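# could you look at this predicted model? Sequence included:
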Amino acid sequence: MTFDQAEFKIRCEWGEQGLRQLAPISQAVVIVDVLSFSTCVEIATSRGAKVFPYRWKDESALKYAQSIQAELASFERRTDSPSLAPSSLLNLSPQSRLVLPSPNGASLSLLTGKTVTIAGCLRNCRAVAGWLRSYETVAVIPAGERWSDNSLRPALEDWVGAGAILSYLQGSLSPEAEAAVASFQHYQGSGHRLHQCSSGKELIARGFAQDVELAAELNVSDCVPVLTNAAYYIKNKVH
C-alpha cells in the first residue's frame, strides 16, 4: 500500500493509524512516548519491575490490576506514588508489578498484535537500536498527544525520540524516518528544548520539571523493555 513504506526496511509513522499500517509488515515495533509513558516504562523496568500497559483510566483498570495481582498507577500525575510521572518510579521496588494506564503509549502498545514490541525513549535510544540489529524490518512509532477533540497532536518530543532511535539503526530508511533523524540531529545536545516544547512547558507549569529532566536525558540507560505476555520487562534476546 502507498502508506506502509514497504520498500524501506526502517520505517516511521505517527500514532495509531501509522501503527496499523506498519506493524503488520514489520518484524519489530518501537513505541515512543517520551512524555511520559515510554520514559516511565524504561525507568520502572530498569529497576526490575514489570509494567502492564492499559488503555483506560476507569474502574476497569482497577479490576484488571486486581486480576493480575498488580498495583494500579494513579490516574493523576503525582510524585508520591506510582503514576505517569517518571520521577514517581525512581524508587520502585524490584519485582513490582504495575498497571500503567495511558491513552497514548499504552494504548499503542496493545495494538501491535504478535509483532515484537519495545518501549523506546531518549534515555535508552542507543540500547534499543542495538537490541534491534538482528531484525530486518523495524517500525518506529512516535505516539503523539491528543487535542481536546481527540485528534492526534504530533508532539516534538516523540518525533525527536523516534529520530534518536532511528539514527542508530542500520538499513534503508524511509523519507519519514530520515526526517525524524534530521530532527533529532538538529536538537541533539539541546535537552533544554524539551523544556521549551509544548508538552514540556505544560508539565513544568504543573510542577513536574523533574519529569522533563528525566525524559530529556540521552543514552543514560541500557534497559530495553520488551512487551511479553502483556507486560513490559527486561528480557534476554533469544533467536
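Arrived safely, thanks for sending. Numbering: from 1, shown residues only.
# please make it C-alpha for all contacts and neighbour counts, starting now.
Fine.
# longest helix in this protein, by number of residues?
In the chain, with assignment by DSSP state H, the single longest helix is helix 175-187.
# for it, packing partners?
Using 3 or more CA pairs under 8 Å, 6 or more residues apart in numbering; DSSP states H and E, the elements in contact with helix 175-187 are strand 10-12, helix 156-166.
# pull out the buried residues from that helix.
Across helix 175-187, burial judged by 16 or more other CA atoms under 10 Å covers Glu176, Ala177, Glu178, Ala179, Ala180, Val181, Ala182, Ser183, Phe184.
# please compare the first structure with the one that follows:
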Amino acid sequence: MSSAYDQSRYQVRFEWGAAGLARLAPAEVVVVVDVLLGTTTAVDAGAAGDEVPLASLDPALAEVVAAAGDAVVLLASLRNASAVAREVLAEQERRAARTSIAVIAVGDGPRFAVEDQFGAGAVIDALTALGIDHTSPEAAGAGEAFHGLRRAMRHLLTASASGQELLDGGRRDEVLAAAEVDAVDVVPARRGDVFACA
C-alpha cells in the first residue's frame, strides 16, 4: 500500500538513513551515501577487484545496507558520484527496463549531516546528466543543492559540523580528500557479505 512518503511515483528517490529507506517504496537499486565516514574509506580501498567486508563499515552505514534487503547496493560519496551514476545506468541497461533507485544519505545518527546531502545530490545530479531524471521533489532538491554549490564543496565540508569535528581531531587531510568530487572511478557494490570494488 503506497503512502504520501514513499515517493513511489518517481524513479529516483531520496531519503535519510535506515528509517528513511523503510519509508520509501522498495527500490531495485539502493545507493548509500556517506561522505565523511565509512564510504570514503571503502571507495578508496583499492582498485577493481578489491573487497571491503560489511563488518568493517561504520555502524550507521551498515544499518542502511542491511535495510536494503535484496536490492543492488552501491556505496557512494562525493569522490565517486559520477562513477556510481554510470553503474546505476549500466544496471538499468542490464535489466532492459526502467529501474527504481533509492539514494539514501546516511547522516550522523539523529543529526542532519549536510555533507551527506551534498553527496547524495552529487549522485542525483550525475544521474540527471545521464538522462535518469524522473526524480522526486526530495531528490531534485538534493541534486540542485549540490549543483548550485559544487564549486564550494571544499569550504562547505571543512566548515560543516562533521568536518570541524574531524579537523579538531587532526584529520584535515581526510576532510579535504572527501571534498574532491569524482576523484575516483571505484564503485563498491554489495556481493554477499562484502563490497566488491568495480
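Right, received. Where do you want to start? If you're wondering where the values come from, they're calculated on a predicted model, not measured in any experiment.
# now what about the TM-score between them?
Here the TM-score for the pair of chains, by TM-score structural alignment, normalised by the length of the second structure, is 0.88; 184 aligned residues with a CA RMSD of 1.4 Å.
# thinking again about what came up before, mind putting the helices and strands packed on helix 175-187 of the first structure into CSV with distance to Val220 of the first structure and mean neighbour count?
Conversion of those to CSV gives the following (distance: least, CA to CA, whole Å; neighbours: other CA atoms under 10 Å):
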stretch, distance to Val220 of the first structure, mean neighbour count
strand 10-12, 23, 27
helix 156-166, 13, 28
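# so which of the ones you listed gets nearest Ser102 of the first structure?
Set against Ser102 of the first structure and scored by CA to CA, these come closest in helix 156-166, at 14.9 Å.
# what sits against the residue nearest the centre of the second structure?
By CA atoms, centre = their mean, the second structure has its centre lying nearest to Val33, at 2.4 Å. Residues counted as contacts of Val33 of the second structure (CA atoms under 8 Å, 6 or more residues apart in numbering) are Thr39, Leu75, Ala76, Ser77, Val103, Ile104, Ala105, Val106, Asp116, Gly119, Ala120.
# neighbour-wise, which one of those leads?
Most neighbours among those, by other CA atoms under 10 Å: Ser77, with 36 neighbours.
# so what does that residue match up with in the first structure?
Here Ser77 of the second structure is matched to Cys121 in the first structure, going by TM-score structural alignment.
# correct me, but that match touches Asp33?
Yes: between Cys121 of the first structure and Asp33 there is a contact under CA atoms under 8 Å: 6.9 Å.
# give the intersection of the neighbour lists for those two.
Common contacts of Cys121 of the first structure and Asp33, defined by CA under 8 Å, 6+ apart, comprise Thr39, Asp158.
# what span of the second structure is the longest helix of the first structure aligned with?
Per TM-score structural alignment, the counterpart of helix 175-187 of the first structure in the second structure is residues 137-149.
# buried residues, the helix or strand following the longest helix of the first structure. List them.
Downstream of helix 175-187 of the first structure, the next assigned helix or strand under DSSP states H and E is helix 192-196. Residues Arg193, Leu194, His195 are the ones in helix 192-196 of the first structure that count as buried (16+ other CA under 10 Å).
# which residues in the second structure does the helix or strand following helix 192-196 of the first structure align to?
Downstream of helix 192-196 of the first structure, the first helix or strand assigned by DSSP H and E is helix 198-205. Helix 198-205 of the first structure corresponds to residues 161-168 in the second structure, going by TM-score structural alignment.
# quick one: that stretch to the first structure mean distance?
Once fitted to the first structure, stretch 161-168 of the second structure is off its aligned match by 0.3 Å on average (mean CA distance after the TM-score superposition for the first structure).
# distance from that stretch to the middle of the chain?
Counting by CA atoms, centre = their mean, to the nearest Å, stretch 161-168 of the second structure is centred 20 Å from the centre of its parent chain.
# ok, and what's touching it?
By CA under 8 Å, 6+ apart, the surrounding residues in contact with stretch 161-168 of the second structure are Leu36, Ala113, Leu157, Thr158, Arg172, Val175.
# do the same with stretch 37-54 of the second structure
For stretch 37-54 of the second structure, contacts defined as CA under 8 Å, 6+ apart pick out 33-34, 57-58, 61-62, 75-77, 79-80, 178, 184, 186-188, 193-198.
# now swap in stretch 102-120 of the first structure and tell me
With CA under 8 Å, 6+ apart, stretch 102-120 of the first structure has contacts from 15-16, 19-20, 23-24, 26-33, 37-39, 41-42, 53-57, 84, 100, 128, 143-145, 161-162, 165, 224-227, 230, 232.
# buried stuff in it?
By neighbour count on 16+ other CA under 10 Å, the buried set for stretch 102-120 of the first structure is 102-110, 112, 115-120.
# I'm done for today, thanks for sticking with me.
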